[in-house]
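Chemist: quick one: sequence plus predicted model below, questions after.
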Amino acid sequence: MSESESDSEVFDAAAATELVKKLRRSFTTGTTRSYEWRVSQLESLLKLSLEHEEDLCNALHSDLSKPVLESIVHEIALLKGSCKLALKELRRWMAPEKVKSSITVFPSSAAIVPEPFGVVLIISAWNYPFLLSLDPVVGAIAAGNAVVLKPSEISPRTSSLMAKLLEKYLDTSAVKVVEGAVPETNALLEQKWDKIFYTGNGRVGRIVMAAAAKHLTPVVLELGGKSPVVVDSDINLQVASRRIIAGKWGCNNGQACIAPDYIITTKEFAPKLVECMRQELENFYGKNPLETKDLSRIVNANHFDRLTRLLDDDKISGKIVHGGEKDKSKLQIAPTLLLDVPRDSLIMTEEIFGPLLPILTVDKVEDSFDIVNSGTKPLAAYLFTNNKKLKERFVACISAGGVAINETALHLTISTLPFGGVGESGMGAYHGKFSFDAFSHKKAVLYRSFAGDAPMRYPPYTKGKLRILKALLGGGILGLIRALLGWS
């Protein structure tokens, strides 16, 4: 039994308290604040990813039957990219940002200085267990924090592997991994942190936020929701179908927070869309998709039963137009299309997070906007169209964490775009510099010398002083000159 496994078995509130104390003492030494420490840890994370690619792929396959290509492209390569970007830009990110000062404090200078929050907690998700664990760690380390990572117990092989690797590659006086389930997470949430970063569902997100509120701890919540895909008829249908399939089933078999959750298209266009998607699904996964090696499996029996419950809802009886096959022994459900499902059915009232894709129909594509806006704000919203005005209206009218036009999912790969939710799909954002910012407090700093000490700010408060101050505050230098000269 490894040391990390031994610790996890006895990890309780007392152990959590002692862990936070140790990390806080480590942070207080200032070690994590140095540029050199941050670079060394980021380089070690990159080295970990390079040296253990095969081990990581094996762990991800064990937990999710994730295809090697998805493991490398969607998890390992993205983590490598985050490390490389942070290493390239870190000195610039750390530099104080000079800003304009004011005439009221002339002569002076001002700056915004990024500083680490301190000791931060990162609670990760099971669906992309490597990337969603370590991508926030990159931001936390780059910002100079001490870190506790709590991976998801639902992906145990990846969690165990990360615990062993991080202990080997990173500075364990400032970066710790706590494995375990609900009791361990609760023990961690009882502690006072300087920031909490949680990725997962809204139910647990509320628990995290309530725990953080007890200590007034700021949080980043990366949640999910029902991400819509609006499909116009004025499109390249084959390309659109392929991109929807890639964003849905090519992203962990629909078990992704940004996976398309449902489609809205017109009644007239729906049959063409269904037929094209059927053909492309068969091209990708064969006539028997339960046998393909190119789809992840459902993560466990509980989630399989949850998805089965959605399919067994009487309100969608007869609505399956493609797929629907399932094998609980393999935890596999075939890519499934459902047409004209009622909006009050179970599949439309909760996030699907699996290989089922309902299609709603409307008389004209513009009617889809009201449907999307009538629900909670999604993490992502997608539109396929060549209509410029429709694109502009979609971006302007649909509130979502992120929007992609004629694409699905790939917006999260762009490091210059923030990734995060809005409303019930989350709060806060990360990726690229946004990760550094998420774990940094932007400290306002004013510098002054002992020169230019204006007497009008001090008592006694005469009418003359008031006149000069009003002129200075209202009109700047010109107003001050006019006041001094007695001009109105």
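Modeler: Sure thing, it's come through. Residues are numbered from 1 along each chain as shown.
Chemist: only C-alpha atoms from now on, for both contacts and neighbour counts.
Modeler: Fine.
Chemist: can you confirm N373 is in a strand?
Modeler: No - assigned with DSSP: H, G, I helix; E, B strand; the rest coil, N373 falls outside any strand and is helix.
Chemist: test my guess that it contacts A400.
Modeler: No - shown here, N373 and A400 do not form a contact pair, counting by CA atoms under 8 Å, at 9.6 Å.
Chemist: higher neighbour count, the two?
Modeler: Under the criterion of other CA atoms under 10 Å, the comparison of N373 against A400 puts A400 first, with 24 against 14.
Chemist: wait, a helix at the more buried one?
Modeler: No - residue state for A400 (three-state DSSP) corresponds to coil; a helix is not indicated.
Chemist: which residues are in contact with it?
Modeler: 377-381, 421-422 (CA atoms under 8 Å, 6 or more residues apart in numbering).
Chemist: put together TSV for these, with neighbour count and secondary structure on each row.
Modeler: What follows is those, written out as TSV (neighbours: other CA atoms under 10 Å; DSSP: H, G, I helix; E, B strand; the rest coil):
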residue	neighbour count	secondary structure
K377	23	coil
P378	30	coil
L379	28	coil
A380	32	strand
A381	29	strand
G421	25	coil
V422	22	coil
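Chemist: which is the next helix or strand following the host helix or strand of V321?
Modeler: V321 is part of strand 320-322 when elements are defined by DSSP states H and E. Stepping forward along the backbone from strand 320-322, the first helix or strand reached (DSSP H and E) is strand 326-327.
Chemist: which other helices and strands contact that next one?
Modeler: Judged by 3 or more CA pairs under 8 Å, 6 or more residues apart in numbering; DSSP states H and E, strand 326-327 is in contact with strand 332-333.
Chemist: which neighbouring elements make contact with the helix or strand following the strand it packs on?
Modeler: Next in sequence after strand 332-333, counting helices and strands by DSSP H and E, comes strand 336-339. On a contact count with 3+ CA pairs under 8 Å, 6+ apart, strand 336-339 meets strand 320-322, strand 356-362.
Chemist: tell me which of these is the most buried.
Modeler: strand 356-362 (a mean of 23; mean count of other CA atoms under 10 Å).
Chemist: and that one, how far out from the chain middle?
Modeler: For strand 356-362, the distance from its own C-alpha centre to the chain's C-alpha centre is 26 Å (CA atoms, centre = their mean, to the nearest Å).
Chemist: elements contacting it?
Modeler: With contacts defined as 3+ CA pairs under 8 Å, 6+ apart, the packing partners of strand 356-362 are strand 262-266, strand 336-339.
Chemist: for stretch 373-388, measure first residue to last.
Modeler: Start to finish, the residues bounding stretch 373-388 are 20 Å apart (CA to CA, to the nearest Å).
Chemist: quick one: that stretch to chain centroid distance?
Modeler: Here stretch 373-388 is found 18 Å from its chain centre; the criterion is CA atoms, centre = their mean.
Chemist: contacts made by that stretch with the rest, please.
Modeler: When contacts are taken as CA under 8 Å, 6+ apart, the neighbours of stretch 373-388 outside the stretch itself are 223-235, 240, 257-258, 260, 391, 394, 398-409, 420-426.
Chemist: adding another structure so you can compare the two:
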Amino acid sequence: MGSFGNMERDLENMRECFRQGRTKEATWRKSQLKGLLTLMKEKEQDIFKALQEDLGKHYIEAFRDEIGTVTKSLNTALESLKGWMSGRKAKLPKIALLSTAEIVPEPLGLVLIFSSWNFPFGLSLEPLIGAIAAGNAVVLKPSELSPACASVLANNLPRYLDRKAVKVFQGGQAVGEELLQHKWDKIFFTGSARVGRLIMSAAAKHLTPVTLELGGKCPVVVDSLPSSWEAKANFNLNNDVMVICLFDFFPTANQKVAVKRVLVGKFGACAGQACIAVDYVLAEKNFAPTLVELMKVTIKEMFGENPKETSSISRIINKGHFLRLKNLLKDPKVEASIVHGGSLDEDNLFIEPTILVDPPLEAAIMTEEIFGPLLPIITLEKIEDSVQFINSRSKALAIYCFTKNKSFERRMVSDTSSGSILFNDVIIQYIADTLPFGGVGESGTGRYHGKFSFDTFSHERAIGRRSLLTDFWFRFPPWNIHKLLLLESAYNLDYLDCF
């Protein structure tokens, strides 16, 4: 673990370790990834316990969202590392006679990762995997708001990883500010837009590249899912049995599945304390009553008659965030829009899954990222109006849309902008290593996961080689009209060759 008092010395030693080439070797990278994999296996119970202590996460939710995803990412990195590290040949124009070129990824150097408290292991280790795989020396600053999880990371990473090249600095705001005073080759930050601006401002002093994983108000558009769909027939080729997919035959079944997925993307994702959690719902006015009733039934199925007694929903991280969420409901007009839930238990930092219908759009609950188990439903005359509604607000990290209308689906893709868009489900894009994860505009800059994490912490270096045997004489001064004509011909030849 890094020492706050000896930060300058620790960072210089890490830079020297990188300069010596220690972290660039494939054997070092693999050994560190294997060390992380061993940590995840051997310290699984410690991770469960810490997540329960800090966030009240059920161990199954903890495995689904953190241990499982990190383990999968580690296995992917280990299997793919050789290919990721390999350079690739680049095609050159004909004017570059007797030349070859390639693009080779190289590590950036000493990088800094700020992780968040809501997924303290996933949001620490996912970028760490990419930074190590790319061959960097890495400093990790876990969030002080999840102290038990930060302690597990600080106490165990030095035991499983190379402590000369990977260090953890624990602490609060003072430690973060001190880290930002130093020069880095990359800063990776997960958190709020407010702090993201501070990170970017500090990085600008040294022209340090920054990846910001922020958030925003992620909408979910729920179409009324009309009954005009056709049943789909699936054939089992082994015994020629035809199976009718009832999911696409009965609209009620579609609605129930959609509601279950929406609710797990809100209340089942760290109680809504997730950057890609559902923030609010857009639905047609005549469908909203049906939607609310389905939600009430499904909440009861998921969390029981008294959700406060369940172990299946996380608690609010601390009193400050609890009071912030409580204040969102204080507005009398907002409180009047509650149609389900609304009970608060400050002593246990518990907020009941709460549904609101048409709270004022100018209220804080509709202008600020909620980051908690409060779910507003905004009603529209027709579902197509959701495009304009979404575009009137800052770009979201994710847009979710439940629809069977292919025309509307195409419009959602072409006429909106977000970090990602997912149809007929929520959040699962996060676990796909083959998809880039990141925001756009207010929801962040940069991307990671899988190969994208490796690329985020790498510089793609262009390498060219040219023979000394021959040259185009007309590329050198003194200039005359004949050389211009020859240059025009040479460049045009390459241009035409592109088609």
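Modeler: Here it is on my side, so go on. Computed from a predicted structure; not experimentally measured.
Chemist: got a TM-score for the pair?
Modeler: Overall, the chain-to-chain superposition scores 0.95 on the TM-score scale (TM-score structural alignment, normalised by the length of the first structure); 470 aligned residues with a CA RMSD of 1.2 Å.
Chemist: still on that earlier bit, okay, the helices and strands packed on strand 356-362 of the first structure, which one's buried deepest?
Modeler: strand 262-266 (a mean of 23).
Chemist: returning to that earlier point: which stretch of the second structure lines up against the strand holding V321 of the first structure?
Modeler: Using TM-score structural alignment, strand 320-322 of the first structure lines up with residues 338-340 of the second structure.
Chemist: neighbours around A233 of the second structure, how many?
Modeler: 11.
Chemist: over to K80 of the first structure?
Modeler: Here the count is done by other CA under 10 Å, and K80 of the first structure has 21 residues near it.
Chemist: in a helix, it, correct?
Modeler: Yes - the assignment for K80 of the first structure is a helix, going by three-state DSSP.
Chemist: residue in the second structure matching it?
Modeler: Going residue by residue (TM-score structural alignment), K80 of the first structure aligns to T71.
Chemist: tell me how far the closest residue to that match other than its chain neighbours lies from Y160 of the second structure.
Modeler: Nearest in space to T71 of the second structure, with sequence neighbours left out and distances taken as CA to CA, 6 or more residues apart in numbering, is L37 at 6.4 Å. When CA to CA is the yardstick, L37 of the second structure and Y160 of the second structure sit 9 Å from each other.
Chemist: between these two, which one's more packed in?
Modeler: Set L37 of the second structure next to Y160 and count neighbours by other CA under 10 Å: L37 wins out with 20 against 17.
Chemist: I'd assumed S73 was in contact with the more buried one.
Modeler: No - contact criterion CA under 8 Å: L37 of the second structure and S73 do not qualify, at 9.7 Å.
Chemist: show me where the stretch 151-300 of the first structure has its helices.
Modeler: Using DSSP state H, counting those that start in this stretch, the helices found in the stretch 151-300 of the first structure span residues 156-169, 182-189, 202-213, 237-248, 270-285.
Chemist: same list (those helices) but as a markdown table, adding distance to A444 of the first structure.
Modeler: What follows is those, written out as a markdown table (distance: least, CA to CA, whole Å):
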| stretch | distance to A444 of the first structure |
| --- | --- |
| helix 156-169 | 34 |
| helix 182-189 | 30 |
| helix 202-213 | 24 |
| helix 237-248 | 41 |
| helix 270-285 | 53 |
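Chemist: how about those, which one is nearest E51 of the first structure?
Modeler: helix 156-169 (10.4 Å; CA to CA).
Chemist: kindly name the residues of the second structure that line up with the closest one.
Modeler: Per the alignment by TM-score structural alignment, helix 156-169 of the first structure matches residues 147-160 in the second structure.
Chemist: the matching stretch against the first structure, how far on average?
Modeler: Using mean CA distance after the TM-score superposition for the first structure, stretch 147-160 of the second structure ends up 0.5 Å from its aligned counterpart in the first structure, as a mean over the superposed pairs.
Chemist: now do the most centrally placed residue in the second structure against L397 of the second structure, distance only.
Modeler: For the second structure, the residue whose C-alpha lies nearest the mean C-alpha position (CA atoms, centre = their mean) is F437; its distance is 4.6 Å. Applying CA to CA, the value for F437 of the second structure to L397 of the second structure is 9 Å.
Chemist: hey, what's in contact with both of these two?
Modeler: Listed as contacting both F437 of the second structure and L397 by CA under 8 Å, 6+ apart are 419-420.
Chemist: follow-up on the earlier one: wait, which of the helices of the stretch 151-300 of the first structure is closest to L356 of the first structure?
Modeler: Judged by CA to CA, the one of the helices of the stretch 151-300 of the first structure that comes nearest to L356 of the first structure is helix 237-248, at 8.9 Å.
Chemist: matching residues in the second structure for the closest one?
Modeler: Taking TM-score structural alignment as the measure, the second structure aligns residues 255-266 with helix 237-248 of the first structure.
Chemist: in that stretch, which residues are buried?
Modeler: Taking 16 or more other CA atoms under 10 Å as the neighbour-count basis, stretch 255-266 of the second structure is seen to contain the buried residues 255-256, 258-266.
Chemist: go on, stretch 306-316 of the first structure?
Modeler: 307-308, 310-311, 315-316.
Chemist: about what we covered before: list buried residues within the contacts of stretch 373-388 of the first structure.
Modeler: Members of those that pass the buried threshold by neighbour count (16+ other CA under 10 Å) are listed as 223-233, 240, 257-258, 260, 391, 394, 398-409, 420-422, 424-426.
Chemist: still on that earlier bit, which of the contacts of A400 of the first structure show up in the second structure as well?
Modeler: Contacts conserved in the second structure for these, using both residues aligned by TM-score structural alignment, their matches' CA atoms under 8 Å: 377-381, 421-422.
Chemist: reformat those as a markdown table; add distance to G354 of the first structure.
Modeler: Putting those into a markdown table (distance: CA to CA, whole Å) gives the following:
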| residue | distance to G354 of the first structure |
| --- | --- |
| K377 | 19 |
| P378 | 16 |
| L379 | 16 |
| A380 | 16 |
| A381 | 17 |
| G421 | 20 |
| V422 | 22 |
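Chemist: check contacts around whatever residue of the second structure lines up with G286 of the first structure.
Modeler: Pairing criterion TM-score structural alignment: the partner of G286 of the first structure within the second structure is identified as G304. For G304 of the second structure, the contacting residues are T310, taking CA under 8 Å, 6+ apart as the criterion.
Chemist: can you do 7 Å?
Modeler: Under the criterion of CA atoms under 7 Å, 6 or more residues apart in numbering, the contact list for G304 of the second structure is empty.
Chemist: name the nearest residue to the corresponding residue of the first structure for R461 of the second structure, sequence neighbours excluded.
Modeler: R461 of the second structure is assigned K443 in the first structure as its aligned equivalent, the criterion being TM-score structural alignment. For K443 of the first structure, the nearest residue in space outside its immediate sequence neighbours is V113; the separation is 5.0 Å by CA to CA, 6+ apart.
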